[in-house]
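Trainee: The following comprises the amino acid sequence and a computationally predicted model.
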Amino acid sequence: MASLLVFVSLFVCFGVVYSQLLCEDGFCRTYGFEVGCTAAAEHCRINNATHSGIWLLSPTTCNCCDYCLPFIVEGDHCTLGGPGTGTTVGRCGDGLTCVAEENGNFCRRMESDCHSAQDDYDARHESGQIGSLEQRPGCNGKGRYQHYHCVPTQTCFCQSDEGERLFGEVVHQGAVTERNMHCGCSRLHDKIKKSISPGVKLPVVGLRCTSDGNFNPVQCLNNECYCVDEITGAIEGDEKIDLETEPISELSCYDESLDLFPSNTGTAPYNYTSPCLEDMKERIAFLEESEQDGFNVDFFSSVPECLPDATYGRIVRTWNGTKICVDERGQPIEGYEAMPGTKEYEEMNCNCAVTTQLMASLTEKPVCCSNGNFRQIQCRRGACRCVDSDGRQVGVESTDVTELPCYGGNEEWRIC
């Protein structure tokens, strides 16, 4: 497990320390005086809908000069490279790709699932089939889903490149929430889970996140802890402590409000852990010992799954086989439960239970089913709407629930 932690740390920190200049400053001053730097393209300074770009290291000697790579707008000529094709200074802008056509190469909109979802939204908007709480899917520069999605009047949650809901959720408070929700840590965990976890026997422990999916400013590798950037996860400064001799509170970036399970009291050695991580560590040790003694053990059914913030997963199996929804401290949430062998048991995700708990101080909250999932029909201020498993509105709302496409034909929709 330690080697996996090292891998994750190197993955995040690689490329943090570098120099923009490949030669000493004096050479660049002489170079600039004797040879002169060509003026960088104006696109990076203008940065609007028709003129934008990205600052890069200069292709001149020792990177001494400023260099702006322009972004080509949709419909303009571009180059695919190769002998005899000529050179175009710049590349297609975000969300665009260079396409070979009969009359040349042009920047065109990428084909992707996210762009298709946007097209579907735009077509329904044009025909008046968009609900008042529906949001147009956001796509990034590569045509993939943006890192978060917000449900008006409810919460914002992190999502993957494919638009799948990920760990990390906060109450939606407008632009402030969207500006501060970067989800870098949550998305890194998702990539680790998809690329590493299937090939290893034991759970993969990555960097620790905060509840909104950002990087926790304090990260530890074994007993050594250091500070990182909350957005990028890159190590900040040279400060670090050894938990063998110092408590985590001695680290300048330590924030007590982010530590759900503080353990700064007592004497050395100290730790920075959680009940879930300790439970996982204890069970792994037991299973490894059992395997060494010749017993055939099932690792994955015995080891608890810890979320990226080091808390227990929100769905827990009880001693009698049922599933319940729990909070970050493992406490049941309002009695949400599902019995084995039922559809509610198999489809249980507790998304609504967690969302309503976050919205506890608000007056208008979504209605959950008995297993903690979102009720398929939600009503607000005299109008009802269909929602998906993440609580996102699908289609137009109606004052007559029987007109909704998700209406099942009877009054049982109220109870699920």
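Mentor: Happy to help now that I have it. Quick caveat, the model's predicted, so the values are computed rather than measured.
Trainee: C-alpha from now on. contacts and neighbour counts both.
Mentor: Noted.
Trainee: buried ones in stretch 308-328?
Mentor: Neighbour-count burial for stretch 308-328 flags 308-316, 323-328 (criterion: 16 or more other Cα atoms under 10 Å).
Trainee: So which of those is the closest to Glu346?
Mentor: Lys323 (9.7 Å; Cα to Cα).
Trainee: returning to what we had before: of the buried residues of stretch 308-328, which is the nearest to Pro217?
Mentor: Ranked by distance to Pro217 (Cα to Cα), the buried residues of stretch 308-328 are led by Asp309 at 11.8 Å.
Trainee: Below is an additional structure, to be compared with the one above:
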Amino acid sequence: MGRLVLLGLLAALALSARAATNCPPHLSDLTVCEGAAKKGQCPAGYMYQEKLLGCSLCSGCVAYKGFSATCLPASTTPEQSQYSIVMKSGLALVNYTDCGPGLNCTDGRCQLADSTTPCLQALHDYLTASPPKTYWYRPECLPDGTYAPVQCQDRTTSGVCFCVTSDGTRIFGRDLHTNRHLMTCACSRKFWEMTAADRKDITLHCEPNGNYEPLQCDKDVCFCVNSTTAELYGGTVSREQWTGLPCYDPKHFPGSYNRLCESMNRASRKVATLLVSHGIHESSNFSAKCDPDGSYYPTYCSAKDQSCKCRDRAGNNIGNYYVDSSHADANSMNCQCARDHNDYDAIAYSLRNVACDTNGNYKPEQCGQDQCYCVDSWGTPSSLPVTTNIDGVGALTRCCLKCLRKNTLDCSDKTKYEKYCTEGLPTWLQ
């Protein structure tokens, strides 16, 4: 099929993507679409879309205008200018002139629709916040309106990039902003999807930045992955043949593929299954939760002594962090601070002065040098700072912080500090 036929086909697809439900008769005999995309092939800024014409002929990479981009209402836009097509690396990229999912063209700009997406709403809030939320990061949204896998703080030299789910929840995987171009978070996303699907036997191995490690095994199949592009290569083999893969490195795998936590997890599931077969319900004593890199999960709760503690990647206890397993606080224990203070990577080192709580989490309120501010569960600032040495007010400005624990201060007289609450009063005081 020649390029003109291809562009004509994809032009028809682009033009009729939303309205048509059947393939045009003159295209019904075309079974090959040169330049059409497969899932995972679309470059940044484009999303994969199946059955562009309501049929199974072609799938492609499409892009729409993003939030705040200039636009013209569809009713005033000539039909022939509603799209454009460019060829890049053998792919036909379809660019629409109308606004993307979750957006409407209003007053010449792509603005939030009544039913928008969480990412687009967050981007709108970021751009319109007053006063500016300097501690927020600017969300990066995919063309379909969901969160991009990699998000970054805006400080290009000292900031951190991290992995998130499609709804913006932060998950395993982080790196310095200077290494952003190397991050895909593909492994971290896949691990999260499997966990959400209640998979108990996950053995994918993610790098610290959320990318795939070069050699992967899932169930009975092993394969090689390009860590930067997340593309498979070298074919697939059974677990028994995994050392024959081109990405196998005996220095990285001195023994079996499974790491200690994964081996313990597999053994514990076998024990639990055996107990259930004898009428004994599975106990939390027989569980070994692992992180996406195959190491031990930061928190560990024991039914034997009814305690939850923090542990390092090798499974050793960290410090004296402790929560009674029957207490409600056990559900929110993540030991992120304990882990960061125990590790030696660049990001962990940058958080060495952010204080830990008694349960190993980051202490929600951080104070130092006559200022206090809130941090999230990863130790990242989540509020503007307040000054605590104002004459006649002193530490009462802490009442402005949403993270201040109740009964820490007497915040009943709002007239003393309210004017210093640049972000307004926290909801628990309103």
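Mentor: Received it, and whenever you're ready, just let me know what you need. Because the structure is predicted, anything quoted here is derived from the model rather than measured.
Trainee: Restricted to strands, list the buried residues of stretch 308-328 of structure 1.
Mentor: 315-316, 323-326 (DSSP state E).
Trainee: Nearest to Glu337 of structure 1 among those?
Mentor: If you rank those by distance to Glu337 of structure 1 using Cα to Cα, Ile324 comes first, at 4.4 Å.
Trainee: which position in structure 2 aligns with the closest one?
Mentor: Aligning on TM-score structural alignment places Ile324 of structure 1 opposite Lys309 in structure 2.
Trainee: which residues touch that match?
Mentor: By Cα atoms under 8 Å, 6 or more residues apart in numbering, the contact set of Lys309 of structure 2 is 299-301, 317-318, 320-323, 359.
Trainee: cool, Pro298 of structure 2 as well?
Mentor: If you count contacts by Cα under 8 Å, 6+ apart, Pro298 of structure 2 has them with 291, 310-313, 334-336, 339.
Trainee: about what we covered before: quick one: buried ones out of the contacts of Lys309 of structure 2?
Mentor: Neighbour-count burial (16+ other Cα under 10 Å) applied to those gives 299-301, 318, 321-323, 359.
Trainee: element containing His115 of structure 1, please.
Mentor: Per DSSP states H and E, His115 of structure 1 falls inside helix 113-126.
Trainee: which residues of the stretch 51-200 of structure 1 fall in helices?
Mentor: Secondary structure of the stretch 51-200 of structure 1 (DSSP state H, counting those that start in this stretch): helices located at 113-126, 175-180, 184-195.
Trainee: May I see the buried residues of the second one?
Mentor: Within helix 175-180 of structure 1, the residues that qualify as buried by neighbour count (16+ other Cα under 10 Å) are 177-178.
Trainee: Let me have the buried ones among the contacts of Lys309 of structure 2 in TSV, extended by distance to Ser377 of structure 2.
Mentor: Converted to TSV, the buried ones among the contacts of Lys309 of structure 2 look like this (distance: Cα to Cα, whole Å):
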residue	distance to Ser377 of structure 2
Thr299	14
Tyr300	18
Cys301	19
Ile318	18
Tyr321	16
Tyr322	17
Val323	17
Asn359	12
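Trainee: So what touches stretch 356-367 of structure 2?
Mentor: If you take Cα under 8 Å, 6+ apart as the criterion, stretch 356-367 of structure 2 is touched by 309-310, 321-323, 333-339, 354-355, 372-379, 403-404.
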